[in-house]
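Asks: Provided below are the primary sequence and the corresponding predicted coordinates.
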Amino acid sequence: MASMLSSVIFPPPPSLIISVMSVVSLVAIAGLGISEILGKHLQYSRFWNLNSEKSTRMQIKLSSRTGMLVFYVPAFLSGVASFVLYPNHDLRLFLVKVTLTIHFFKRTIEVLFVHKYSTSGVVLDSAILISSSYFSATSSMIHGQYLTQGFPEPQVDLKYPGVLLFLLGIFGNLYHHLLLASLRTKSDKEYKIPKGGLFGLVICPHYLFEVLGFIGILFISQTLYPLCFTVGTIVYLMGRSYATRRWYLSKFEDFPKDVKALIPYVF
């Protein structure tokens, strides 16, 4: 296993901070996924107020649009800043910077112009946690990639398949976000069972394509931090999609039982 990893992943960078952050990222994000399955949700979207009913602590609620901008804008700005902070002639580093910046730029544009929001919101604590995770992940991935310059390349070069996977993830995620947005008019705030695309197979195809996008970035990077972040993200989105499917089953009697959470026919 170690020899296989060494053929596709750069050696750990000469940075204790990046190495520690890699492990912390994996454990923390995967832990959030397990919490989702156990019913302790990050409080945004349909789950924004579930945990607040069990807490006596006063919580600040943001509008959905404001909360989601807090999620994504700092990470997007980190990506933009990296073109100044890390000038280079290394194609792999350039692609990591471009893909991360595009990913969070797309998410920001969707928040502003695509998503249609219910009456739910985002609890400030969850907004800060998610924003910090995305910002630190973007900064750490780019810095970790910068530290690989001058190192021998891994034996197996995955950056071009990674670009294809990233593009598939970006466009698949956007397509399913557009389908979700089409379910509501501006005055319609209610949730509905989504249809079209892969919604007939899984309730969260937008999460599935988000996973593919991050796997694409991992393939482009081939470094330790994106590996840990991507594994953690897969566990988290499995937990979030599992909780989402459970929520739909509880709210809609006609929700099709054969629709899975995240992976068609499997999970």
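Replies: Yes, it's here.

Asks: For the rest of this, base every contact and every neighbour count on C-alpha atoms.
Replies: OK.

Asks: ok, which stretches of the stretch 51-200 of the chain are helices?
Replies: Along the stretch 51-200 of the chain, counting by DSSP state H, counting those that start in this stretch, helices occupy 64-85, 91-113, 124-146, 159-182.

Asks: Nearest to L224 among the ones you listed would be which one?
Replies: helix 124-146 (8.1 Å; Cα to Cα).

Asks: another structure for you, compare them:
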Amino acid sequence: GSCHASGLWRRFGPAHFECRLTPIGDPTMIVEWLHDSKPLEAANRLRMINEFGYCSLDYEAAYSRDSGVITCRATNKFGVDQTSSTLIVKDEKSLVEETQFIEVQQVTSVEEYSTSPTLTLKMNDVIVSLGDVAQFNCSFSGQPFTEIIWDHNGRTITNTERVQYVHQDGSGYLKILGIQQSDSGLYSCRASNPLGETSCNAELIVFLETSSEATESRFLQQGQQMVYTTSTEDRQAVTSEQIDTLHALDISGRFTT
């Protein structure tokens, strides 16, 4: 069966729960009402009815201590079944204050979100080496924002020890520590509120640093020697007299002097 009840009741007022059970007229069926998993004992202000598959629990006067999960549990020789609902009891003053608070919040929200977000500082592309630190900066007007989201290649970014983002007063930055090759790609920052959304994008380019030998000048002078590796993996020493004959060769490897 199912248990039906309103979630909020006034203190000292009545509260009503009911459910329907099958099979009807089972003499072996035992019905229990529980409050926070503890059996409810009959009392002057409690009334329990179990007739022809109809079960009900009535509080003539509900107190704050009655708040909790109310469960109707039925047991027969075939097994156990139960259904639950929540009882919340508040005094009249709390009900009035809570209603006023909700109304004030609703009015404030309309006043606060007077404009949709607008981009005021666009992110720039960043080029870094492996192991370096990369940072993207952006800012928006039209506060407050209900949401600011950072994406990497279309996937939402979450804060970690290595990838960190911070937002304050409409400005934000994303910092990535210990750059890895997988960090390269397109980054975007999206700001939104109930009136609209805007975003900006930038690219992170990660390049590999080459060795100092590979970055040295490859111009050779007379008398110097060039070592190269051919496609047959043989290493040969070529003197300066032979340099003119190398322009047609496919040379790979490192040049040394």
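Replies: Nice, thanks for sending it over. A quick note: this is a predicted structure, and the numbers were derived from the prediction, not measured.

Asks: TM value for the aligned chains?
Replies: TM-score for the superposed chains, counting by TM-score structural alignment, normalised by the length of structure 2: 0.18, backed by 85 aligned residues with a Cα RMSD of 6.5 Å.

Asks: picking that back up, kindly reformat the helices of the stretch 51-200 of structure 1 as a markdown table containing distance to T244 of structure 1.
Replies: What follows is the helices of the stretch 51-200 of structure 1, written out as a markdown table (distance: least, Cα to Cα, whole Å):
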| stretch | distance to T244 of structure 1 |
| --- | --- |
| helix 64-85 | 17 |
| helix 91-113 | 20 |
| helix 124-146 | 17 |
| helix 159-182 | 14 |
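
Asks: thought G67 of structure 1 was touching G121?
Replies: Yes. Using Cα atoms under 8 Å, G67 of structure 1 is in contact with G121, at 7.3 Å.

Asks: Not counting sequence-adjacent ones, nearest residue to D58 of structure 2?
Replies: Nearest residue to D58 of structure 2, sequence neighbours excluded (Cα to Cα, 6 or more residues apart in numbering): H16, at 4.6 Å.

Asks: Please, which helix or strand holds that neighbour?
Replies: strand 15-20 (DSSP states H and E).

Asks: ok, now V110 of structure 2?
Replies: helix 92-112.

Asks: Check which residues of that helix are buried.
Replies: For helix 92-112 of structure 2, a neighbour-count test (16 or more other Cα atoms under 10 Å) marks L95 as buried.

Asks: what sits up against the very next helix or strand once past it?
Replies: Next helix or strand after helix 92-112 of structure 2 toward the C-terminus (DSSP H and E): strand 118-121. For strand 118-121 of structure 2, contacts defined as Cα atoms under 8 Å, 6 or more residues apart in numbering pick out N137, C138, S139, F140, S141, G142, T198, S199, C200.

Asks: ChimeraX command to pick out the buried ones of those residues?
Replies: Remark: buried members of the contacts of strand 118-121 of structure 2, expressed as a ChimeraX selection using 16+ other Cα under 10 Å:
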select :137,138,139,140,141,142,199,200
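
Asks: And the contacts of strand 118-121 of structure 2, which is closest to K90 of structure 2?
Replies: G142 (38.7 Å).

Asks: pretty sure C200 of structure 2 is touching L186, no?
Replies: No. Using Cα under 8 Å, C200 of structure 2 and L186 do not qualify as a contacting pair, with a distance of 10.4 Å.

Asks: Find the residues that touch each one of these two.
Replies: In contact with both C200 of structure 2 and L186: no residue, using Cα under 8 Å, 6+ apart.

Asks: mind listing the strands in the stretch 101-250 of structure 2 by residue range?
Replies: Remark: strands assigned in the stretch 101-250 of structure 2 by DSSP state E, counting those that start in this stretch are 118-121, 126-129, 134-141, 147-152, 155-156, 163-168, 171-176, 185-193, 196-207, 226-229, 235-238.

Asks: Same list, these, but as CSV with distance to H35 of structure 2 please.
Replies: Listed next are these as CSV, based on distance: least, Cα to Cα, whole Å:
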stretch, distance to H35 of structure 2
strand 118-121, 53
strand 126-129, 61
strand 134-141, 51
strand 147-152, 40
strand 155-156, 43
strand 163-168, 45
strand 171-176, 49
strand 185-193, 42
strand 196-207, 46
strand 226-229, 84
strand 235-238, 87
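
Asks: For E103 of structure 2, find the nearest of those strands.
Replies: strand 185-193 (19.8 Å).
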